[in-house]
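In: My questions are about this predicted structure, shown below with the sequence.
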Amino acid sequence: MTGFDLDGLTTFLSRRSDDIVDLVVDHLVVVLISLALAAVIGIGLGIAVRNRRFARSAVITASAVAITIPSLALLALLSPVLGLGWTPTVVALVFYSLLPIVRNTVVGLREVPVSVLEAARGVGMGSARVLLTVQLPIAWPVILAGVRVAAQLTVGIAAIAAYVAGPGLGEYIFKGLSSLGSKNALNYALVGTVAVILLALLLDGIFVLISRFTTSRGLRA
């Protein structure tokens, strides 16, 4: 791989700016789609198993074991079944996002004080209303923290999905690694890597703002 050349990098960026923007948008879109699906599945699972000891342990353990599977291996297994591109990428990202979301949902719901639940039931609230108006709002900061962790995971793993022709910035990273010694090898790898890092920081900042504006003032204090 050739050494770093600032002028060469500037020229590289100016000539490929449109392509880079498209890759950033694709990367962000696939992350957001996967994160939305994982949040629906993960929060739903967390709610379903929160009061069932065996089911809770089984779901969390299965999610923890699943996340130890190397991402390249999972993508290689998915590609013969789901093909290349967006579909295996989304499935893999949802797969890796479930653990922090399920775990934080269970923890957040189970940490709601018993006295608060008893008071809610005492004024005539049913189970569904207690969940929606008491438990979930109180557990929300913990649940959102899990989604925030999942977002960081998906941004990084989405880059690896270029292995199965997945969308996003991984295309540049793989192109740089596969063309070692060429003029733009370092530029491809550097631009792809830095863009992934910046995208991760941007998403994290967005989640900080979401947490601030969707968490009640009493819980923030």
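Out: Cool, got the structure.

In: rest of the way, CA atoms for contacts and neighbours
Out: Fine.

In: Now do the helices in this structure.
Out: Here the chain has its helices, by DSSP state H, at 6-15, 17-49, 53-66, 71-82, 86-110, 114-122, 127-130, 136-160, 170-178, 185-214, 217-220.

In: hold the first one in mind and look at this next one:
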Amino acid sequence: MSFFGYVRDNAQLLTFEFLQYASMVFQCVLAAAIIGMALAIASYRRPWLAALSTGVASVIFTIPSLALFGLMVPVFGLGVTPAVVALTFYALLPIIRNGIVGLSNVDSSMVDAARGMGMGRTAILAKVELPLAWPVVLTGIRVATQLTMGVGAIAAYVSGPGLGDQIFSGLARLGGANSLNAILAGTIGIIILALLFDAAFVLIGRLTTSRGLRV
């Protein structure tokens, strides 16, 4: 069977897995963004805490993906949960690092001016520091999304959802009927999804970043 014939015959399944994969990546990056930015905000003025946060995230990031997914199984079993937890861990490093860098590099004169206008600590963070750091923060989230997109296929190892199942099932029966078609369908689907997510981030950046901060 040709590749396009395989896609046509399995269109419903491939569409379902495509949407599953998109949902998994979105949930993982959203969770990582919330956790990562909370850690960045808590630590960017405390060098020791910033070093600890990025250090722990770096150690997690160096764990081989198959090993990390395997470590999740005794705790969470098979399925969606171990996949989401592992991928969220992987997505933390670029978000934490960029969050700390972006917030730390905000011009101190801008902060002093805001303080001189009577703004409190929370108001300065929300109205001055975060908007000025946003382009760097968004880049970190964008990088985390692409990393999650690539590693997410391995979630099929723990019965995770999405297109990774096409790749793993094809590899498991390599040389059999439609094995290569399944691998190609999963791979191309992930590439298309990565391009769509990246285009969305470009649009978000244009809509949420002031013209003076665009690079």
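Out: Received, thanks. Owing to the predicted nature of the structure, the values given are computational and were not obtained by experimental measurement.

In: ok so, going back, comparing the helices of structure 1, which stretch has the densest surroundings?
Out: Comparing those by mean neighbour count (mean count of other CA atoms under 10 Å), helix 86-110 comes out on top with a mean of 24.

In: quick one: that one to structure 2 mean distance?
Out: Once fitted to structure 2, helix 86-110 of structure 1 is off its aligned match by 0.4 Å on average (mean CA distance after the TM-score superposition for structure 1).

In: List the residues that contact the most centrally placed residue in structure 1.
Out: The centroid of structure 1 falls nearest to residue 151 when counting by CA atoms, centre = their mean (2.7 Å). For residue 151 of structure 1, the contacting residues are 31, 35, 97, 200, 203-204, by CA atoms under 8 Å, 6 or more residues apart in numbering.

In: Can I get these in TSV including distance to residue 210 of structure 1?
Out: TSV is the format used below for the contacts of residue 151 of structure 1 (distance: CA to CA, whole Å):
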residue	distance to residue 210 of structure 1
31	17
35	15
97	19
200	15
203	10
204	10
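
In: quick check, nearest of these to residue 50 of structure 1?
Out: Residue 50 of structure 1 lies nearest to residue 97 out of the contacts of residue 151 of structure 1, by CA to CA, at 18.4 Å.

In: what's the matching residue for that closest one over in structure 2?
Out: Per TM-score structural alignment, the equivalent position to residue 97 of structure 1 in structure 2 is residue 91.

In: who's in contact with the nearest residue to its match once chain neighbours are set aside?
Out: Nearest residue to residue 91 of structure 2 in three dimensions, chain neighbours excluded: residue 144, at 4.8 Å (CA to CA, 6 or more residues apart in numbering). Taking CA under 8 Å, 6+ apart as the criterion, residue 144 of structure 2 is in contact with 29, 90-95.

In: Mind doing that once more with 10 Å?
Out: Residue 144 of structure 2 makes contact with 25, 28-29, 32-33, 87-88, 90-95, 138, according to CA atoms under 10 Å, 6 or more residues apart in numbering.

In: Next one: the equivalent of it over in structure 1 from residue 216 of structure 1, what distance?
Out: Here residue 144 of structure 2 is matched to residue 150 in structure 1, going by TM-score structural alignment. Distance from residue 150 of structure 1 to residue 216 of structure 1, counting by CA to CA, to the nearest Å: 23 Å.

In: Please apply the same query to residue 28 of structure 1.
Out: Distance of residue 28 of structure 1 to residue 216 of structure 1, given as CA to CA: 28 Å.

In: Likewise for residue 162 of structure 1?
Out: Using CA to CA, residue 162 of structure 1 is found at 40 Å from residue 216 of structure 1.

In: Neighbour count: those two, which is higher?
Out: residue 162 (24 against 14; other CA atoms under 10 Å).

In: Give the full set of residues in contact with the aligned residue in structure 2 for that one.
Out: The equivalent of residue 162 of structure 1 in structure 2 is residue 156 (alignment by TM-score structural alignment). Contacts for residue 156 of structure 2 (CA under 10 Å, 6+ apart) come out as 69, 78-80, 83, 162-169.

In: With respect to residue 184 of structure 2, which of the residues you listed is nearest?
Out: Taking CA to CA as the measure, residue 167 is the one of those closest to residue 184 of structure 2, at 7.5 Å.

In: Report the contact partners of the closest one.
Out: With CA under 10 Å, 6+ apart, residue 167 of structure 2 has these contacts: 153-154, 156, 179-187.
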